[in-house]
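[1] what's the 3D shape of this:
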Amino acid sequence: MPNISNRAQQMPASPVRKLVPFALQAKQRGTKVYHLNIGQPDIETPETALNALKNIDLKVLEYALSEGNIEYRKALTEYYHSLDFTDLTPDNFIVTNGGSEALNFAISTLCDDGDEVIIPEPYYANYNGFTSAFNVNVVAVPSTIDTGFALPPIEEFEKKITAKTRAIVICNPGNPTGYLYTREELQQLADIALKYDIVIISDEVYREYVYDGKQQISMFAFPELAENCIIIDSESKRYSMCGVRIGSLITRSKKIHDAAMLFAQARLSPVLLGQIAATAAHQNDGAYIRAVREEYTHRRNVLVDLLNAIPGVICPKPKGAFYCVAELPVDDTEKFAQWLLEKYTLNNETIMVAPAGGFYSNPELGKKQVRIAYVLKEEDLRKSVAILQDSLEKYKLEFNL
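    You can find the predicted model right below:
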């Protein structure tokens, strides 16, 4: 038998997907599973994008440019100009195979073996995988459910900075918490990045979906970070087109851009068809985004209000993205999530949630929390919460909690 690398053996399993075999078994038994575990929206992709794919008139599906085709990069530039970042040109963008590849490029561009990135937690679980693949260490700064997962005191970040620190990674608005950073919080991060000459990697893929009249503030709004900022963007959630795998790494720093381009050239090309669809999606006039934002606002309100009505459940109301983190009155949410799929049904239905331990560097911090994605229609969310309430009562009886 061939040897498997230490790198592969140390790659963490996805907390979102490792329960999938149990969900498949439940479905094979005839149980309906409501998927609250993954950020796959049920929102329809814009017709402009779908029609662009249907009407392709190409004789050869050739390589795209390594940095992305100019038509799409021009569409991205116009989009960022609409956000008032009018200094950007197509040369600031590297198109990637999803936001995930953009994050990989960012980490591999900035970090050597044994270097460190600081991340407020809970954080997007795949950050662990991206850093592990490059032998980069995550240094976590915990936030708490009591504050709605606000940015921890900046002093806590400063305590963690060492000679090996290369970047601070944030997701704004956040996955898994839905927290939306304030201008004051972002300014504190900008100041500390400049003080120690490190980079802010700002994952802004949920930028459009913020609520209650709030606006997302990009790290590009801090021009002093021109040499110390990378933005990660993606079309997956903006236009409900996760399968096209189109993201981008954006920076004002020519030094960072040119280094990241070496990785882009090594992997040859971002997805051609995805760029065609994404370019067409950007032809929408904004009505699509407004309608989707309104729908997510309604779903969030329904879900969070119902969750907080369950005895023992604590769920801060997120200001962005389409996730919330809820604390449940159970002993272990990983055990509970598996039990939901293996042992429990209500009228032959159950739910699948993402145990939050996988979103922390120390899983114990999330042992009683779950991430729930409100990517289902209202009727299904209401059914899901009813299932959750019933299952909590039965779980506590079964395990004498």
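[2] make it CA atoms for all contacts and neighbour counts henceforth
    Noted.
[3] Which stretches in this protein count as helices?
    6-10, 20-28, 47-54, 70-82, 98-110, 126-133, 154-160, 183-196, 254-266, 272-281, 287-308, 333-342, 378-398 (DSSP state H).
[4] residues in contact with the spatially most central residue of the chain?
    Taking CA atoms, centre = their mean as the criterion, N175 is the residue nearest the geometric centre of the chain, at 4.6 Å. Residues near N175 by CA atoms under 8 Å, 6 or more residues apart in numbering: Y123, Y124, A321, Y323.
[5] distance of the spatially closest residue to the last one that is not a sequence neighbour from P176?
    Nearest residue to Y323 in three dimensions, chain neighbours excluded: A373, at 4.4 Å (CA to CA, 6 or more residues apart in numbering). Computed as CA to CA, to the nearest Å, the A373 to P176 distance reads 9 Å.
[6] what residues are shared contacts of the two?
    Contacts common to A373 and P176, judged by CA under 8 Å, 6+ apart, are Y323, C324.
[7] picking up where we left off before, determine which two of the contacts of N175 are furthest apart.
    The span of these, defined through CA to CA, is set by Y123 and A321 at 13.2 Å.
[8] next up, for comparison:
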Amino acid sequence: MPKLSFKGLEMPESPIRKLAPFADKAIEEGKKIYFLNIGQPDIATPKVALDAVKNSDLDILSYSPSSGFDSYKTKLAKYYVKNGIEVKAEDLIVTTGGSEALLFTMGSITDPGDEVIIPEPFYANYNGFAVASGVTVKPVESHFENNFALPPISEFEAQITDRTKAIIICNPGNPTGYLYTQDEIQKLADLALKHDIFIVADEVYREFVYDGVEHHSIMSLPELKDHAIMVDSVSKRYSMCGARIGCMVSKNKELMATALKFAQARLSPPTFAQIASEAALDTTDDYFLEVNEEYKERRDTLIEALEAIDGVEVAKPKGAFYCVVQLPVEDTEDFAKWLLSEFDVNGETVMVAPAAGFYSSPGMGLNQIRIAYVLEKQNLMKAVSILKMGLQAYNNR
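    Below you'll find the model as predicted:
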């Protein structure tokens, strides 16, 4: 048999999706599953976005420009300006989801053998994007005990070599829900300038922040004009995960000209999804106020219920809709498989995401899970009740 590529063999499985066969089998057996493993919001997509597609009068579903429709980029730039990010349409490339924006970024700023520094735990696909680009991830550990705050800058600086090209952050964080402070963003900016490296900020959860705190974008710092790259997406903001529309944003003209070549190679982002995304920008602020309040209530409900379980600890998130939970088990992947294959309460069980897959360092996060609080509060309470009974049964086997 012909040999497969090394990078293909090294490509990590998604910790979120690799348990899907166990869930499929459970469903075949007639079990109801409460899905706490994946960040698919149950919030309704804004009607204005869906109507824009339904009412489209296109005669030909043609290519868009490789960088996206000008009308969408112009409107999107105005959205950013409204949120304190001074960019123009020419600073944006529309991508097929935030994932493609990250791949374009990796392709534009790294060569095989280069390195990127990422505070862990981090969005698991960063590992996959790095492998696909032949790039090494240098992790800097953040800690459960302080809700995964930014590690000391000295720990980032200790990882910098002549192959370091960027520091990557997710703000607010997936899987932690941590929201970086203005001081933490400034410290990262100062380090990037000192060593002349990029800062890549995945800001897809910008709208979801709680407890009166503010989101501070890496793009808001004028001194980072040539060093800051923002990745964004409509998936979470408008509950439009299936649209697969994101964008790459930077004021570095040489960088964006390079990224555009990657965009041209894949031709164009999807037309109907851009139409929906452009229309979604007309969504009123009331929508986000209501959604934020709903997620905050879900977060508080979830954390209170989890903390009532013996041996369970929770890192409290300030943004996004995820939290990392420590369980009184040695291997949460084994526990997650067992929940799906061998346990149920009156025909119902839960699916969680083992957190080890969100770390780059081997052996980290083995007793942790990530929970996405994307279910209504009543279903969250039911899911936590099943999880509690599952822990008791699992540890008493």
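[9] one step back: which one of Y123 and A321 of the first structure is surrounded by more residues?
    Set Y123 of the first structure next to A321 and count neighbours by other CA atoms under 10 Å: A321 wins out with 32 against 24.
[10] so the more buried one makes contact with V210?
    Yes: the pair A321 of the first structure and V210 passes the contact test of CA atoms under 8 Å, sitting 6.4 Å apart.
[11] which residues do those two both contact?
    Common contacts of A321 of the first structure and V210 (CA under 8 Å, 6+ apart): P173.
[12] hang on, the residue nearest to Y323 of the first structure packs against D42?
    No: if you go by CA under 8 Å, A373 of the first structure and D42 don't touch, sitting 11.1 Å apart.
[13] Looking at the two now, which is surrounded by more residues?
    Of the pair A373 of the first structure and D42, A373 is the one with more neighbours under other CA under 10 Å, namely 28 against 11.
[14] Compute the distance between the more buried one and V33 of the first structure, please.
    Applying CA to CA, the value for A373 of the first structure to V33 of the first structure is 14 Å.
[15] One more: R382 of the first structure?
    If you go by CA to CA, the gap between R382 of the first structure and V33 of the first structure works out to 14 Å.
[16] OK, contacts around D380 of the first structure?
    Contact analysis of D380 of the first structure by CA under 8 Å, 6+ apart lists Y34.
[17] One more pass at 10 Å, please.
    Counting by CA atoms under 10 Å, 6 or more residues apart in numbering, D380 of the first structure makes contact with Y34, H35, L36, Y374, A386.
[18] Closest one of the contacts of N175 of the first structure to V138 of the first structure?
    Using CA to CA, these come closest to V138 of the first structure at Y123, 10.7 Å.
[19] Which residue is the nearest non-sequential neighbour of that closest one?
    Leaving aside its chain neighbours, Y123 of the first structure sits nearest to F359 (5.2 Å; criterion: CA to CA, 6+ apart).
[20] That neighbour - how many residues pack around it?
    The number of residues packed near F359 of the first structure is 28, by other CA under 10 Å.
[21] Please apply the same query to K18 of the first structure.
    With other CA under 10 Å as criterion, K18 of the first structure counts 11.
[22] Could you tell me how far it is located from A75 of the first structure?
    Distance, K18 of the first structure to A75 of the first structure, by CA to CA: 37 Å.
[23] got it, and S108 of the first structure?
    Counting by CA to CA, the gap from S108 of the first structure to A75 of the first structure is 27 Å.
[24] before we move on, back to that, would you agree the residue nearest to Y123 of the first structure is in contact with G129?
    No: F359 of the first structure lies out of contact with G129 (CA atoms under 10 Å); the separation is 11.5 Å.
[25] Show me whatever sits in contact with both of the two.
    Counting by CA under 10 Å, 6+ apart, the residues touching both F359 of the first structure and G129 are S14.
[26] surely Q187 of the first structure meets F220?
    No: in this structure Q187 of the first structure lies outside contact range of F220 using CA under 10 Å: 11.2 Å.
[27] Of those two, which one has the most company?
    Neighbours per residue (other CA under 10 Å) separate Q187 of the first structure from F220, with F220 holding more: 20 against 14.
[28] Please look at that one and S253 and confirm they touch.
    No: contact criterion CA under 10 Å: F220 of the first structure and S253 do not qualify, at 11.6 Å.
[29] shared neighbours of the two, anything?
    With CA under 10 Å, 6+ apart, F220 of the first structure and S253 have common neighbours A226, C229, I230.
[30] Quick one: residues contacting the last one.
    With contacts taken as CA under 10 Å, 6+ apart, I230 of the first structure has the following neighbours: 102-103, 106, 167, 169, 199-203, 219-220, 249-253, 256-257.
[31] What separation do you get for I200 of the first structure and E327 of the first structure?
    Taking CA to CA, one finds I200 of the first structure at 30 Å from E327 of the first structure.
[32] and if you look at R293 of the first structure?
    Applying CA to CA to R293 of the first structure and E327 of the first structure gives a distance of 25 Å.
[33] cool, and V302 of the first structure?
    V302 of the first structure is 17 Å from E327 of the first structure, by CA to CA.
[34] Same drill for these two, tell me which one is more crowded.
    Taking other CA under 10 Å, V302 of the first structure and E327 do not tie; E327 has more neighbours (21 against 17).
[35] burial count for the closest residue to the more buried one other than its chain neighbours?
    The spatial neighbour of E327 of the first structure that comes closest, neighbours along the chain excluded (CA to CA, 6+ apart), is Q369 at 4.3 Å. Neighbour count for Q369 of the first structure, taken as other CA under 10 Å: 27.
[36] Sweet, I'm off.
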